[in-house]
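Participant: Predicted structure and sequence below. I'll ask about it afterward.
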Amino acid sequence: MDMFRIGLIGAGSIGARHIKAIDEVAHIELVAIADPSPAAAQLGATRNIPVFADADSMLSEADIEAVIISTPTERHHADVMTALKHRKTVLVEKPITATMAEADEVTRYAAVQGCKVLVGHQRRYYPCARTAREIIQSGRIGRLMAVSGQWTTRKDDEYYAPEWRRDIKAGPILTNLIHEIDILRFICGDITSVSAEITHHDQQFAKEDAVAISLKFANQAVGSFLLSDRTPTPWTWEMALGENVKFPKTGMNAIRFLGTRGALEFPNLVLWRHSEENGNWHHEIRPEVIETPFIDAYIAQCEHLCAVARGLEEPIIDALNGSRSLDATLAAARAAGDGTRITLSQGGDQQDGPS
């Protein structure tokens, strides 16, 4: 296979994670970087590749097939639009943009340019996520009735030292929830309405200390999700799966899918069903551990980007789909702010999950 040539826009901490993945794939190479920082210049010199001050310069001069964008969220819209202007396949870190208006513009412009935009929700690439989706869709737990989940941990005090991390824009809803929303949409289908309650009574910063979120899905299932960055618990995706070496692995599941004939723990899959075919609370309920391999999702995502750019695969999550995860997350933030239930316009389309 010919070498697949990638350009990187934004060479910070997330950009470094993408570079690590690129280096693990024999037929993919990083050939250019767009980042004005001195650190990026040093990185380019070390790797003997050109570094450009901005995305437009890189895309005008470098011979690349696709672009990975890992700049701050506020930059996503401008950088994606620039890449699309040059008719490149794009992988942009989540969230797709900072606002729905920007996300809609990206979706429309990608269609006009005939280009693919992938959104970096890497959890979709894990075999456990795909297996959970298949279990729910196939009806192995019957009709999906409810979902219960949480992302609850205690961040270190130094994390909040910068003033901006005390602001509402840096709270767990807008920082962490989009990961959870997207994986729930991937497995359960579109979300049609959201409400939320928040509390500030620990740190008393502008950002929330904890939030309880209520969800309704297009398939009529209901859901609840707890989110907090002030509570020491073993219940987060990262700790359950061991995805990030910075956080100790606990193996404790943080999400449960509840159906009429069984239940599924996630992400370490445990399927619970009664011993009898049509069992009820009078019958023994037994666990079945379902093993799935652990992979580097960033490598899988990088390989998928190559396949999409060369017309071999369709995006696992494209601009429209990524926009819907953003929409549901922003709705949770609005609901938490004004105490209302937000109805989402996307609810009629269940292409992202089971009906």
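Facilitator: Received it, and whenever you're ready, just let me know what you need.
Participant: from here on, contacts and neighbour counts on C-alpha atoms
Facilitator: Fine.
Participant: I figured residue 292 hits residue 128, correct?
Facilitator: Yes - Residue 292 lies in contact with residue 128 (C-alpha atoms under 8 Å); the separation is 5.7 Å.
Participant: List the buried residues for stretch 133-147?
Facilitator: 133, 135-137, 140-147 (16 or more other C-alpha atoms under 10 Å).
Participant: So which of those are in strands?
Facilitator: Among the buried residues of stretch 133-147, the residues falling in strands (DSSP state E) are 144-147.
Participant: Residue 35: how many residues sit nearby?
Facilitator: Residues near residue 35, counting by other C-alpha atoms under 10 Å, number 22.
Participant: I meant residue 37, not that one.
Facilitator: 15.
Participant: so how far is residue 127 from it?
Facilitator: Residue 37 is 37 Å from residue 127, where distance means C-alpha to C-alpha, to the nearest Å.
Participant: now the residue nearest the centre of the chain: how far from residue 218?
Facilitator: Geometric centre of the chain, nearest residue: residue 121, 3.1 Å, by C-alpha atoms, centre = their mean. Using C-alpha to C-alpha, residue 121 is found at 21 Å from residue 218.
Participant: likewise residue 256?
Facilitator: In terms of C-alpha to C-alpha, residue 256 sits 18 Å off from residue 218.
Participant: what does residue 33 give?
Facilitator: Taking C-alpha to C-alpha, one finds residue 33 at 41 Å from residue 218.
Participant: More neighbours: which of the two?
Facilitator: Between residue 33 and residue 218, residue 33 has the larger neighbour count (other C-alpha under 10 Å), namely 29 against 21.
Participant: The more buried one contacts residue 42, doesn't it?
Facilitator: No - Residue 33 lies out of contact with residue 42 (C-alpha under 8 Å); the separation is 11.1 Å.
Participant: Scan this structure for its longest helix.
Facilitator: Ordering each helix of the chain by length in residues (DSSP state H) puts helix 319-338 first.
Participant: Could you look up the SS state of residue 282?
Facilitator: coil (DSSP: H, G, I helix; E, B strand; the rest coil).
Participant: adding another structure so you can compare the two:
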Amino acid sequence: MQGKKIAIIGAGVMGKKHAQTIIKHPNTELVAVSDPYSDAMAQEFNVPNYKDLEELFNHVKLDGVVIANPNRFHVSTAIQCMQHNIPCLLEKPLAINTKEALCLIEAQQKLNVPVLVGHHRRHNKIIQQAKEIIEAGTLGTINTFNALWSVYKPDSYFDIEWHRLAGAGVLAINLVHDLDLMRYLNGEIESVQAMTSNKNRNLEVEDTISILVRFKNGALGTLLASDAAVSPWGWDQNTEENKDSFAVSPDQNCYFISGSEGALSVPNLEYWNYPKDQLKSWAVSLIKNKIEPNKEQDVYINQLTHFIEVIEHKAKPISSPEDAILNIQLLECIEQAAKNQNTVYIEQLNFLQKTA
């Protein structure tokens, strides 16, 4: 198989992560970087840097691009790439708000160029294993989904001014991944309630948040998170997916899902059911089972492999713009629920009504 020629747009932290992944993948070739501010990453990887996108498109034949520039440019950059018929792996967030994301989706529907949104955790094989357990009916009808994310960010993190301001807290920065996986594993959410607290640091930004969700299938879920609470519970600590940034606690779990027939903990994939042919009762001991979680993997390699399949029209994006916009909408509703201390119902978006 000939390697797909990929360019990186945006030479920041995530741009470099994607560049390293493209270099490592056997079926991709990093051919260019486009960043208006710095040539450093292009020089590091010995490829040309183009400060202007049109210059890139005029000089380099591309099979796809990875868009990892600042969030405010995501939509305009993706539309420009689609206008040149170039498939995109677009780093999350899809856009800075729902209105802007709808503009991207409208453009994509007209141009019909594939876009994969970089919700990379969906590509973790542990999540695929958990999804198979759920879809096999092992848990029966899901009733509850409890998620935890709790770490202690060092005081030096808040030396950066924008980290201290509203909008830079655990909700917008950290929890979008967990909310995305709650949707992916148990379906869409119809309403939310939320409370926030900043009592630990007394900064403008929240340090702790409690979210209650009602899924469309009737299940209830909670997501309790803090960046000022010491704990071993959180996706990054428990899956060992981000060892460079997080100390690991691989024996712990961060998601607890229970239904009418059984319960499942993630990421260690332990699940419990009653013995066969016995009455279900709290007086009967559960049988513990376990599937060995696949932790020996590179999630970004998995994502890039999927992007190749999307480029070749062999697969539809596991995280499409139509799907990813629902995460943005969900964050906006949670912010509103926390601010007004009420239940906020998730409205159906216009593009879904048009295509239903």
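Facilitator: Right, received. Where do you want to start? All values reported here derive from a predicted model rather than from experimental measurement.
Participant: picking that back up, check contacts around the alignment partner in the second structure of the residue nearest to the centre of the first structure.
Facilitator: In the second structure, residue 121 of the first structure lines up with residue 119, judged by TM-score structural alignment. When contacts are counted by C-alpha atoms under 8 Å, 6 or more residues apart in numbering, residue 119 of the second structure touches 91-92, 177, 180, 319.
Participant: Let's see that with 7 Å instead.
Facilitator: 92, 177, 319 (C-alpha atoms under 7 Å, 6 or more residues apart in numbering).
Participant: Including secondary structure, neighbour count and distance to residue 224 of the second structure, could those go into JSON lines?
Facilitator: Converted to JSON lines, the contacts of residue 119 of the second structure look like this (DSSP: H, G, I helix; E, B strand; the rest coil; neighbours: other C-alpha atoms under 10 Å; distance: C-alpha to C-alpha, whole Å):
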{"residue": "92", "secondary structure": "coil", "neighbour count": "21", "distance to residue 224 of the second structure": "22"}
{"residue": "177", "secondary structure": "helix", "neighbour count": "18", "distance to residue 224 of the second structure": "13"}
{"residue": "319", "secondary structure": "coil", "neighbour count": "19", "distance to residue 224 of the second structure": "24"}
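Participant: will you turn those residues into CSV that also has distance to residue 104 of the second structure?
Facilitator: Formatted as CSV, the contacts of residue 119 of the second structure follow (distance: C-alpha to C-alpha, whole Å):
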residue, distance to residue 104 of the second structure
92, 13
177, 21
319, 15
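Participant: Which position in the first structure pairs with residue 145 of the second structure?
Facilitator: Checking TM-score structural alignment: residue 145 of the second structure goes with residue 147.
Participant: Same question for residue 67 of the second structure.
Facilitator: So, by TM-score structural alignment, residue 67 of the second structure is matched to residue 69.
Participant: Just to check, its match is in contact with residue 92?
Facilitator: Yes - counting by C-alpha atoms under 7 Å, residue 92 is a contact partner of residue 69 of the first structure at 4.6 Å.
Participant: Between these two, which is the more surrounded one?
Facilitator: Neighbour count, other C-alpha under 10 Å: between residue 69 of the first structure and residue 92, residue 69 has more, with 30 against 27.
Participant: How about the contacts made by the more buried one?
Facilitator: 8-10, 91-93.
Participant: which one of those residues has the most neighbours?
Facilitator: That'd be residue 9 among the contacts of residue 69 of the first structure, by other C-alpha under 10 Å, with 30 neighbours.
Participant: what's near enough to touch it?
Facilitator: Contacts of residue 9 of the first structure (C-alpha under 7 Å, 6+ apart): 33-35, 55, 68-71.
Participant: ok, now which ones touch the counterpart of residue 40 of the second structure in the first structure?
Facilitator: Superposed on the first structure with TM-score structural alignment, residue 40 of the second structure falls opposite residue 42. Counting by C-alpha under 7 Å, 6+ apart, residue 42 of the first structure touches no other residue.
Participant: same thing with residue 167 of the second structure?
Facilitator: Counting by C-alpha under 7 Å, 6+ apart, residue 167 of the second structure has contacts residue 205.
Participant: What lines up with it in the first structure?
Facilitator: Checking TM-score structural alignment: residue 167 of the second structure goes with residue 169.
Participant: what's the closest non-adjacent residue to the counterpart of residue 269 of the second structure in the first structure?
Facilitator: Residue pairing (TM-score structural alignment): residue 269 of the second structure is matched to residue 269 of the first structure. Nearest residue to residue 269 of the first structure, sequence neighbours excluded (C-alpha to C-alpha, 6 or more residues apart in numbering): residue 290, at 5.3 Å.
Participant: correct me, but that neighbour touches residue 266?
Facilitator: No - using C-alpha under 7 Å, residue 290 of the first structure is not in contact with residue 266, being 10.3 Å away.
Participant: between these two, which one's more packed in?
Facilitator: Higher neighbour count among residue 290 of the first structure and residue 266: residue 266, with 21 against 13, using other C-alpha under 10 Å.
Participant: Pretty sure that one sits against residue 255.
Facilitator: Yes - counting by C-alpha under 7 Å, residue 266 of the first structure does reach residue 255; the two are 5.1 Å apart.
Participant: circling back to that earlier point, more crowded one of residue 292 and residue 128 of the first structure?
Facilitator: More crowded of residue 292 of the first structure and residue 128, by other C-alpha under 10 Å: residue 128, with 22 against 15.
Participant: check contacts around the more buried one.
Facilitator: Residue 128 of the first structure neighbours (C-alpha under 7 Å, 6+ apart): 267, 269, 292.
Participant: One more: residue 179 of the first structure?
Facilitator: Here residue 179 of the first structure is in contact with residue 121 (C-alpha under 7 Å, 6+ apart).
Participant: That one -> the second structure?
Facilitator: Under the alignment (TM-score structural alignment), residue 179 of the first structure maps onto residue 177 of the second structure.
Participant: Then residue 296 of the first structure?
Facilitator: Per TM-score structural alignment, residue 296 of the first structure is aligned with residue 298.
Participant: What of residue 324 of the first structure?
Facilitator: With TM-score structural alignment as the criterion, residue 324 of the first structure matches residue 326.
Participant: Measure the mean distance from the helix or strand containing residue 99 of the second structure to the first structure post-superposition.
Facilitator: Using DSSP states H and E, the element containing residue 99 of the second structure is helix 98-111. By mean C-alpha distance after the TM-score superposition for the first structure, the fitted helix 98-111 of the second structure averages 0.8 Å away from its aligned residues in the first structure.
Participant: so what does the next helix or strand along the chain from that helix touch, helix or strand wise?
Facilitator: Once the chain leaves helix 98-111 of the second structure, the next helix or strand it forms, by DSSP H and E, is strand 115-118. Counting contacts by 3 or more C-alpha pairs under 7 Å, 6 or more residues apart in numbering; DSSP states H and E, strand 115-118 of the second structure packs against strand 88-91, helix 321-340.
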